[in-house]
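# whatever this is, show me its structure:
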Amino acid sequence: MRLVSTKSLKPGVMLGQTIYNERGQVLLQKGLNLTERLIRRLTERGITYVYIEDELTNDIHIESPISDTLRIEATEVIKGTFTDMRNSGIMDNSYILDKRGEKLTNVVQRIVDEMRNNSGTLSLLADIFVTDNYIFQHSLNVTIYTLAIGLEMGMTTKQLSEIGTGAMLHDIGKVFIDQDILQKPGNLTEEEYETVKNHTKLGYDFLRKQLEVPLLVAHCAYQHHERLDGTGYPRGIKEEELHPYAKLLGIADVFDAVTSNRVYRDAMLPHEGLEILYAGSAKLFDINIIEAFKKSVAVYPNGLTVQLSDNRTGIVSRQNKFLCDRPVIKIHREDDKEVTKPYEIDLGRALNLTITSISA
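Coordinates of the predicted model:
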């Protein structure tokens, strides 16, 4: 399969992946020939990239870090939990998580188990789920990225359970904020931005009253926008005051935010999201956590068209474990001419070559 921008899609191409709504219902089936109307529908729903089938890339396979069944179930659990909390009200210190807490913990454990059994590198571009509420998919994506880092860093089962639950609930404070502000397509006013920033404290205040929630989970909600140099919010605390979970969660949160489709901008590709993290290393983010994340995520995902430093063009066909920014490339153009027989170059071995640009 080949990864392409929806803006470059042409009528007649075949969709390479099924697109679901947040309830797991099929919106567009894999193998469907796209028409102008369907392409316009993808664009209108804010989908920036899709996979398509073509003859050159029919041997390139895309794997999701977790099964579609688990992703759908996890999204439903997150949605149900957030809905229950919104309905209970922020001042409620009841046992609202008595019912939901066990389901959250169970889902986190199953995600960990599936990720441990998946030997490939992490890419969520293969998971196209269209949702009317960004917060549910964002919460799950951040959980997956957070657990990937935790696994890479050798966290214990207990730590993975704590930080996984914290990741799922890190944005819970947003359910108490006007949804029109959260979904606003344009720039926020200063007052609106201050309202949105308050979600960290709202989430913390709510979670710390829930007897079933460890205080560390509440602090994930409180601190995930804090930064090493004290420029974050809500308290502007610095590196030594930040809990390790918050340092990790902040990186996963930023990466998913910039690589996801939003109402006000298109998604970035993974290598662009990683560049943003590295630009903030030492000052904003812990470089050791970024390095652990880099080892886990497919920087250049399978199916992406890239140009090499010697002007050859190819498509990412496979990943190199632990060398996620140096994948295997299937070359199909040399000196702006199609080659008779495509062949592979392993950038993990061909260290004199680098990826200089991408095309989607």
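# hey, let's count contacts and neighbours off CA atoms from now on
Fine.
# which residue ranges of the protein form strands?
With DSSP state E applied, the chain shows strands at 2-5, 14-15, 19-21, 26-28, 49-53, 129-130, 305-308, 313-318, 328-334, 337-346, 355-359, listed in chain order.
# nearest to residue 298 among the ones you listed would be which one?
strand 313-318 (9.8 Å; CA to CA).
# centre of the chain versus that closest one, how much separation?
Taking CA atoms, centre = their mean, to the nearest Å, one finds strand 313-318 lying 22 Å from the centre of the chain it belongs to.
# same deal with stretch 183-197?
Stretch 183-197 has its average C-alpha position 22 Å from the chain's average C-alpha position, going by CA atoms, centre = their mean.
# quick one on the thing from earlier: between the strands of the chain, which one is closest to residue 36.
Going through these one by one, with CA to CA as the measure, strand 14-15 comes closest at 12.5 Å.
# and this one, please, so the two structures can be compared:
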Amino acid sequence: MKENIIDLNVNELKPGMVVAKEIQEDKKVLISKDVIITDAILMKLKSLYILEKVSVYIDSDSDKIEYKKQDAKQELENVEYTFNEICLSLHETFNKIKNLRSDVIKEVRELTKQLQNEVKDPNIIINDIVFYGSGKDSIYRHGINVAAISNLLGMWLKLDENKIKLLTYSALLHDVGKTKIDDEIFNKPESLTKNDYKIVKSHPILGYNIVKEFTFLDKSVSQGILMHHEREDGSGYPLGIKGDKICEFAKIIAIADVFDAINSNRSYRKKKSPFEAIQIIKKESFGKLDYNYCNVFLSHILNYYMGREVFLNTNKQAKIIQMDINELDRPLLFVDDEFLDLKEHKELYIEKFIL
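Model (predicted):
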């Protein structure tokens, strides 16, 4: 039995499984090798946000492969279903905001709680956003995805629990101002006109003016909404401020906003590949997005990309072995029983991940 090992996400673990490699945090052993996982141990592991994989024993190689395939698909379906349910609730919440209902903040808190219950495993969330994105829904499902990514980045930046909660409020509501703009603009199949774009660029102020009126809500939430399109070099909107003038929440939401938008189909363009997405984040970290926050984001995202099965433009299947932070879209692959460095084969590129 103990000859086969599989690396599982924490949410995939079940009581009775046996730990194959000791689990450490800050160079301290938390759980030793060959320990049987109990309910208490499982709760402890789920509380460790930085823990992404646990090695356990499994009966056979065939069981290992089948387990991973079935479980990955089921996980993706489950989180997609949950996100869509939360999305419907967010739509209703935004309608109540427009009608000035007083119970809105209670609903935002509940949606945040639901969302945070889903984001304890970063791999599942990144998987969902890479495979599905937010589609053509640039308000509600986009808001859910941006909130999920912002929540993860907040944890990776080691923000305290209350700050992460407020950050998630701000991310959920970051595009609430779009509800004040004609839907026809967002549903156009062609690129926006200059006048359309001018109208769209008003949504941070519209959203800020709505949310700042909520009583007993920390001002950091409305500021994150107001500034999420500001850029480090002052090229953003609506204020054109730069650097330290941009609040912390806005810097985080900006990265999440860009990542989801790139990974999503829109009425006027198709989604980019997962590698184009991280390449754009890397490029924009020089002058547009916060450099340090981008580095933290990318370092964790790269862990998700490593070991993934992919299809090349030749329709060949390959596995990602190593990635270069300076050329994120040209990793080292293993294909046809040999290594293939995409940096040396410019005619080849990765088309998509394999689930």
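# TM between them?
The TM-score (TM-score structural alignment, normalised by the length of the second structure) is 0.67; 277 aligned residues with a CA RMSD of 3.7 Å.
# picking up where we left off before, tabulate the strands of the first structure (a markdown table), appending distance to residue 70 of the first structure and mean neighbour count.
Rendered in a markdown table, the data for the strands of the first structure read as follows (distance: least, CA to CA, whole Å; neighbours: other CA atoms under 10 Å):
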| stretch | distance to residue 70 of the first structure | mean neighbour count |
| --- | --- | --- |
| strand 2-5 | 24 | 20 |
| strand 14-15 | 23 | 20 |
| strand 19-21 | 13 | 18 |
| strand 26-28 | 16 | 14 |
| strand 49-53 | 21 | 23 |
| strand 129-130 | 13 | 21 |
| strand 305-308 | 30 | 20 |
| strand 313-318 | 24 | 26 |
| strand 328-334 | 29 | 21 |
| strand 337-346 | 33 | 12 |
| strand 355-359 | 32 | 14 |
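# okay, the ones you listed in JSON lines with distance to residue 219 of the first structure next?
Conversion of those to JSON lines gives the following (distance: least, CA to CA, whole Å):
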{"stretch": "strand 2-5", "distance to residue 219 of the first structure": "38"}
{"stretch": "strand 14-15", "distance to residue 219 of the first structure": "42"}
{"stretch": "strand 19-21", "distance to residue 219 of the first structure": "31"}
{"stretch": "strand 26-28", "distance to residue 219 of the first structure": "37"}
{"stretch": "strand 49-53", "distance to residue 219 of the first structure": "34"}
{"stretch": "strand 129-130", "distance to residue 219 of the first structure": "29"}
{"stretch": "strand 305-308", "distance to residue 219 of the first structure": "41"}
{"stretch": "strand 313-318", "distance to residue 219 of the first structure": "38"}
{"stretch": "strand 328-334", "distance to residue 219 of the first structure": "41"}
{"stretch": "strand 337-346", "distance to residue 219 of the first structure": "43"}
{"stretch": "strand 355-359", "distance to residue 219 of the first structure": "39"}
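# and of these, who's closest to residue 168 of the first structure?
Closest to residue 168 of the first structure of the strands of the first structure is strand 129-130 (CA to CA; 17.2 Å).
# mean shift between that closest one and the second structure?
Compared with the second structure after the fit, strand 129-130 of the first structure shows a mean deviation of 8.1 Å (mean CA distance after the TM-score superposition for the first structure).
# ok, which of the strands of the first structure comes nearest residue 121 of the first structure?
strand 313-318 (9.8 Å).
# give me the helices and strands touching that closest one, please.
strand 305-308, strand 328-334 (3 or more CA pairs under 8 Å, 6 or more residues apart in numbering; DSSP states H and E).
# how about 10 Å then?
Of the remaining helices and strands, those touching strand 313-318 of the first structure by 3 or more CA pairs under 10 Å, 6 or more residues apart in numbering; DSSP states H and E are strand 2-5, strand 305-308, strand 328-334, strand 337-346, strand 355-359.
# quick one: the third one to chain centroid distance?
This means strand 328-334 of the first structure. The chain centroid and the centroid of strand 328-334 of the first structure are separated by 27 Å under CA atoms, centre = their mean.
# and for it, what are the contacting residues?
By CA atoms under 10 Å, 6 or more residues apart in numbering, the list of residues contacting strand 328-334 of the first structure from outside reads 56-57, 60, 300, 302-308, 310-320, 338-350, 355.
# contacting residues around the residue nearest in space to the middle of the second structure?
In the second structure, the C-alpha nearest the mean C-alpha coordinate belongs to residue 149, at 3.3 Å (CA atoms, centre = their mean). If a contact means CA under 10 Å, 6+ apart, then residue 149 of the second structure has 119, 122, 125-126, 129, 155, 168, 171, 252-253, 255-257, 259-260, 297 as its contacts.
# mind running it again at 7 Å?
Residues in contact with residue 149 of the second structure (CA atoms under 7 Å, 6 or more residues apart in numbering) are residue 256.
# and the closest residue to residue 7 of the second structure other than its chain neighbours, what element?
Leaving aside its sequence neighbours, residue 7 of the second structure sits nearest to residue 55 (CA to CA, 6 or more residues apart in numbering; 4.4 Å). In this structure, residue 55 of the second structure is located in strand 54-58 according to DSSP states H and E.
# what range in the first structure does that strand sit on?
Using TM-score structural alignment, none of the residues of the first structure align to strand 54-58 of the second structure.
# the residue nearest to the centre of the second structure matches what in the first structure?
With the correspondence set by TM-score structural alignment, residue 149 of the second structure lines up against residue 145 in the first structure.
# with residue 227 of the first structure as the reference, measure out to its match.
From residue 145 of the first structure across to residue 227 of the first structure, the span is 18 Å (CA to CA, to the nearest Å).
# tell me where the second structure has helices.
For the second structure, the helices defined by DSSP state H occupy 39-46, 61-98, 104-118, 122-132, 140-156, 161-172, 183-186, 194-200, 203-211, 219-227, 248-262, 274-284, 291-305.
# mind putting those helices in TSV, distance to residue 351 of the second structure included?
As requested, those are exported to TSV (distance: least, CA to CA, whole Å):
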stretch	distance to residue 351 of the second structure
helix 39-46	33
helix 61-98	20
helix 104-118	28
helix 122-132	12
helix 140-156	22
helix 161-172	30
helix 183-186	28
helix 194-200	31
helix 203-211	34
helix 219-227	34
helix 248-262	15
helix 274-284	9
helix 291-305	14
